[in-house]
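Visitor: sequence plus predicted model, see below.
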Amino acid sequence: MLTVMQNSPLPLSPRSVIVRQAGTSLVHCLPAVATGIMVAMLSWYPGHCALMLIALPAAWSRLRGRMAGFAVWASYYLTGARDIPVVCERFFAGYNELAPPVGLSLGIAFWLLQAIVLALPWTLLKPGPAASAMSCAWRTALAALVVTIPPIGIIGWLSPLHVASALYPGWQLAGMAFGIAALCAVTMRQSSPAGWFACGLLAALSICAHGLWVPPAAPAQWMAVNTALGRFDQSRYPSLYKRTRQLRTIAHGAFASGASVVILPEEIAGLWRPAMALWWRTDIEHMRAAGQTLVIGVNLGVSTKPLRYTDSAVVTGAGRGRADSRQPVPAALWRPGGQTSAIRGDISEPYLTIAGRRAAMSLCYEDLLWWPHWRTLLDRPDVVISQSNGWFDADLALARIQQQGIRSVAQLAGAPLLRATNR
């Protein structure tokens, strides 16, 4: 009896149990973090392989514990959005709103917060070890939609739904539905016959989509012009006049080279003033007479106190039209309640008609999101036009990730992409 009692293991103290559980969680979190980082780098810049996004829900559904599920997604969002601190420092310091250290600190806070917010739905919806195939599927679909559409979708960059354009180019709404189904299928347990059947069917449909895919050509004589004019100082009239002269020269050169439609970057002309309309009047009259169309990024005033404006693309010359940004950059341009703020455009605004072609517009930050482009999933445009002003991020990975995002939208829509940027 005494020998048996001596050989029996001693009961663990509560503190020992907590330490052991923490060590077990850490062991599971380390490979989760490595997976999130790897997928972010392979899917986005520098990897540019959106198909790798399918590995995220596959790993997430099989990891043990919600902490590991949170780790895989948080590390993915932290890695993909790694430029936020530097962007905030440059942007707010560039406009003399914040000192560089303060802007950097604010950027770090935004960077950490966005990862937490975007990873939280995946954490709460993580399936348990005994979850059925259907439970895994609906949890995956719901989490993917929650992080892509508003309100969380306002910062819905790096959405796993970009896998749809990699798998089903040109298939629009059907392609998006099959893309969501693919994300769901890889979360089903390997022993599930339904999972194997779904994966096989979706793979066959993807092969069919790529077999039918023909990259669309941009309209003839349409030109998107990239500029290197830097930040626009709008505080003095000499600066306004200098920028106007630069843009007029660029437009003249593009039209002289044979273009009939010229696209300039977002916000490149700044806040539109009566003096600028006067400076452009002769050029606009000439363009109208010559059948030439200019698409230019401007800010249009709505009210003065508080200052409210729209971040807009204006069509002038032989054509007329206007599209407003449906989601200006949060904190940078869109500041509800602030003294100065861009206001959001109508989510239901129709396509612009430019030289007889229907154009879907994407203004800067919208390149990173899915929901402003809902119409492209239902009604294929003739062309997708992206205007961006990245004077603060042209040398960062963010600029290339932004370009990849809007290219993904255009690819799923089956439309050519024309993109004008300023750096």
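Guide: The structure has been received and is ready for your questions. Numbers count the residues shown, from 1 in each chain.
Visitor: could you use CA atoms for every contact and neighbour count after this?
Guide: Noted.
Visitor: using the three-state scheme, assign the closest residue in space to residue 326 that isn't next to it in sequence.
Guide: Take residue 326 and drop its neighbours on the chain: the residue closest to it by CA to CA, 6 or more residues apart in numbering is residue 345, 4.3 Å away. Reduced to three states with DSSP: H, G, I helix; E, B strand; the rest coil, the structure at residue 345 is coil.
Visitor: how about residue 345, what does it touch?
Guide: Residues counted as contacts of residue 345 (CA atoms under 8 Å, 6 or more residues apart in numbering) are 310, 323-327.
Visitor: now swap in residue 390 and tell me
Guide: Here residue 390 is in contact with 399, 421-423 (CA under 8 Å, 6+ apart).
Visitor: cutoff 7 Å now
Guide: Contacts for residue 390 (CA atoms under 7 Å, 6 or more residues apart in numbering) come out as 421-423.
Visitor: circling back: got the contacts of residue 345 as CSV, with neighbour count and secondary structure columns?
Guide: Converted to CSV, the contacts of residue 345 look like this (neighbours: other CA atoms under 10 Å; DSSP: H, G, I helix; E, B strand; the rest coil):
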residue, neighbour count, secondary structure
310, 24, strand
323, 22, strand
324, 25, strand
325, 24, coil
326, 23, coil
327, 25, coil
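Visitor: now, the most widely separated pair of those residues?
Guide: Pairwise distances across these (CA to CA) peak at 11.9 Å, for the pair 323 and 327.
Visitor: ranges for the helices of the stretch 251-400 of the chain?
Guide: 274-290, 374-378, 397-413 (DSSP state H, counting those that start in this stretch).
Visitor: ranking those by burial, who's on top?
Guide: Highest mean neighbour count of the helices of the stretch 251-400 of the chain: helix 397-413, a mean of 23 (counted as mean count of other CA atoms under 10 Å).
Visitor: that one packs against which elements?
Guide: Secondary-structure packing of helix 397-413 (3 or more CA pairs under 7 Å, 6 or more residues apart in numbering; DSSP states H and E): helix 163-167, helix 172-185.
Visitor: distance to residue 123 added to the helices of the stretch 251-400 of the chain, as a markdown table?
Guide: Shown next, in a markdown table, are the helices of the stretch 251-400 of the chain (distance: least, CA to CA, whole Å):
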| stretch | distance to residue 123 |
| --- | --- |
| helix 274-290 | 51 |
| helix 374-378 | 27 |
| helix 397-413 | 25 |
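Visitor: out of the ones you listed, which is closest to residue 212?
Guide: helix 397-413 (13.0 Å).
Visitor: second structure for comparison follows:
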Amino acid sequence: MTPDILARSRRRAFSALRAQSLPSIPARLRSPLLVAVSIVVGMVGWSGQVLALPVAIIFPALWAHSPSRLVAGLMSAGYFLAASRGLPQGVANFYAADVWSGLLLWIAASLAFMAVHTVLWAKRPEQGRPRRIALRYLAAMVLTGLPPFGITGWANPLTAAGVLFPGCGWWGLAATTTGLAMMTSRFWPAAVLALSGFWLWSAATWTQPDLPQAWQGVDLKYGVSLGRDASLERHRGLVAIVRALADDGTRFVVLPESALGFWTPTVKHLWQNGLQGTDLSVIAGAAVIDERGYVNVMVAISAHDAHVIYRERMPVPVSMWQPWRAWFGQDGGARANFFANPVVELSGTKIAALICYEQLIVWPALQSMLYSPDLIVATGNGWWTAGTSIAAIQQASATAWARLFAVPIVMAFNK
């Protein structure tokens, strides 16, 4: 057989495999269909139901089979915008503004995800080894999972590892990564079947992460007033809620983000006095003001001690984290403590703390898991997410990471 004949045979064989891996769809319909399906995948996978997260694993297959770079970009934007669809309403709630400001921020947040996947897309080769497609997707997944692109890296399909391989830890993460890479190859139908099997088994045997003994998270319904009402009555009311839990054998109580408002010596002494006569330790959200702005923190309080134990690594961009202020010589906004304090210790327990926005992105959770924490504490102040699925997505993501690494989790949210 001559080299020319051999090359033609290889091209025909590859074309046949490609035809089998992607159903024959008229060219004029393929692009709109891919974009439409990516939107559905984003909406269903990121609905706030933890068991729906594996739907997101379809995204790499759609991206890899995009017929052009333009379609890959549109499809990536559609997926991200659908996954983060609660953002316009959430921003409007936060700023008490019309929805247009939220729409602008929603589109801006999608640009990093769309840009990375657009630039790294490549046309599937008609001959040779298509392995580069998988490597390009893995590169895109890593880039959108780590800063700087990972700052707005919502909707990373890797989060589904906690549902597909609960309790498998880093091996489960590696298996999910391999499955996502296979989704970009001509073997994607086999990958779908394999991952679907793991998904069905997980759904049939699913249990929520354990709540550690003597720990209790407290959900509140104080709305926008939480953290802004600094009255003595508000603090006394929270102390009363906490003290009531001591009768049930609880020793550690977690309150939501911003529960204490500004952390001051007065608040510290008030809470320590309120906990006198108990063995309770309270972990609560607060804000520490300094000359440059403020830091979103968790504090630990008992009758004998009170101090900051965690400083948020990634506050919400724009609404809290505003780095451009420094460019113009201005102060204000929350400070990001990138990669700082991945775990903290309280009474001999190693804690991975995740405040609000940190639950939506990949790198804070994975960084913390590198240190083998004993417990995850996830808090949020979600009053501004009313009417959206954002808070539910936060909780689903945190739950998925806890199940993947078999780490107990305590959550406390304000609505």
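Guide: Perfect, thanks for sending it. Values in this document were obtained by computation on a predicted structure and should not be read as measured data.
Visitor: got a TM-score for the pair?
Guide: Once superposed, chain against chain, the TM-score is 0.83 (TM-score structural alignment, normalised by the length of the second structure); 380 aligned residues with a CA RMSD of 2.9 Å.
Visitor: what about the second structure, which of the contacts of residue 345 of the first structure hold up?
Guide: Retained in the second structure: 324-327, out of the contacts of residue 345 of the first structure (criterion both residues aligned by TM-score structural alignment, their matches' CA atoms under 8 Å).
Visitor: indicate which one of the helices of the stretch 251-400 of the first structure is closest to residue 364 of the first structure.
Guide: helix 397-413 (8.2 Å).
Visitor: in the superposition, what's the average offset of the closest one relative to the second structure?
Guide: With mean CA distance after the TM-score superposition for the first structure, helix 397-413 of the first structure departs from the second structure by a mean of 1.3 Å once superposed.
Visitor: hang on, the earlier thing: between the helices of the stretch 251-400 of the first structure, which gets nearest to residue 349 of the first structure?
Guide: Once the helices of the stretch 251-400 of the first structure are compared by CA to CA, helix 374-378 is nearest, at 9.5 Å.
Visitor: the closest one: average distance to aligned residues in the second structure?
Guide: Relative to the second structure, helix 374-378 of the first structure is 3.2 Å off (mean CA distance after the TM-score superposition for the first structure).
Visitor: centre of the chain versus that helix, how much separation?
Guide: 16 Å (CA atoms, centre = their mean, to the nearest Å).
Visitor: need the residues that contact that helix.
Guide: Contacts for helix 374-378 of the first structure (CA under 7 Å, 6+ apart): 172-173, 413.
Visitor: kindly state which residue of the second structure is aligned to residue 373 of the first structure.
Guide: Using TM-score structural alignment, the partner of residue 373 of the first structure in the second structure is residue 365.
Visitor: from residue 134 of the second structure, how far off is that match?
Guide: Relative to residue 134 of the second structure, residue 365 of the second structure is positioned 24 Å away (CA to CA, to the nearest Å).
Visitor: and the helices in the stretch 101-250 of the second structure?
Guide: Counting by DSSP H, counting those that start in this stretch, the helices of the stretch 101-250 of the second structure are 131-143, 161-164, 169-182, 188-205, 232-245.
Visitor: pick the most buried one from those.
Guide: When the helices of the stretch 101-250 of the second structure are compared using mean count of other CA under 10 Å, helix 161-164 is most buried, at a mean of 28.
Visitor: who does that helix touch, helix- and strand-wise?
Guide: Packed next to helix 161-164 of the second structure, using 3+ CA pairs under 7 Å, 6+ apart, are helix 169-182, helix 188-205, helix 390-404.
Visitor: so where is that helix in the first structure?
Guide: Under the criterion TM-score structural alignment, helix 161-164 of the second structure matches residues 164-167.
Visitor: how about stretch 393-407 of the second structure?
Guide: With TM-score structural alignment as the criterion, stretch 393-407 of the second structure aligns to 401-415.
Visitor: tell me the gap between that stretch and the middle of its chain.
Guide: So, by CA atoms, centre = their mean, the centroid of stretch 401-415 of the first structure is 10 Å from its chain's centroid.
Visitor: mind listing residues that contact it?
Guide: With CA under 7 Å, 6+ apart, stretch 401-415 of the first structure has contacts from 44-45, 162, 165, 168-172, 175, 216, 367-368, 376-377, 380-384, 416-417.
Visitor: same check on stretch 227-240 of the first structure?
Guide: Under CA under 7 Å, 6+ apart, the answer for stretch 227-240 of the first structure is 391, 421-423.
Visitor: just the contacts of residue 390 of the first structure: which are in strands?
Guide: 421-422 (DSSP state E).
Visitor: across to the second structure, which of the contacts of residue 390 of the first structure hold up?
Guide: Contacts conserved in the second structure for these, using both residues aligned by TM-score structural alignment, their matches' CA atoms under 7 Å: 421-423.
Visitor: burial count for the nearest residue to residue 306 of the second structure once chain neighbours are set aside?
Guide: Of all residues not flanking residue 306 of the second structure in the chain, residue 300 sits nearest, at 5.6 Å (CA to CA, 6+ apart). By the criterion of other CA atoms under 10 Å, residue 300 of the second structure has 20 neighbours.
Visitor: thinking again about what came up before, would TSV of the contacts of stretch 227-240 of the first structure with distance to residue 273 of the first structure and neighbour count be doable?
Guide: Formatted as TSV, these follow (distance: CA to CA, whole Å; neighbours: other CA atoms under 10 Å):
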residue	distance to residue 273 of the first structure	neighbour count
391	22	20
421	22	24
422	21	22
423	23	18
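Visitor: nearest to residue 153 of the first structure among these?
Guide: residue 421 (24.0 Å).
Visitor: which residues touch the closest one?
Guide: Contacts of residue 421 of the first structure (CA under 7 Å, 6+ apart): 226-227, 265, 387-390.
Visitor: how close does the residue nearest to the spatial centre of the second structure sit to residue 201 of the second structure?
Guide: Taking CA atoms, centre = their mean, the centroid of the second structure lies closest to residue 360, which sits 2.0 Å from it. Here residue 360 of the second structure is placed at a distance of 25 Å from residue 201 of the second structure (CA to CA).
Visitor: rewinding a little: can you lay out the helices of the stretch 101-250 of the second structure as CSV showing distance to residue 99 of the second structure?
Guide: Formatted as CSV, those follow (distance: least, CA to CA, whole Å):
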stretch, distance to residue 99 of the second structure
helix 131-143, 30
helix 161-164, 34
helix 169-182, 35
helix 188-205, 37
helix 232-245, 32
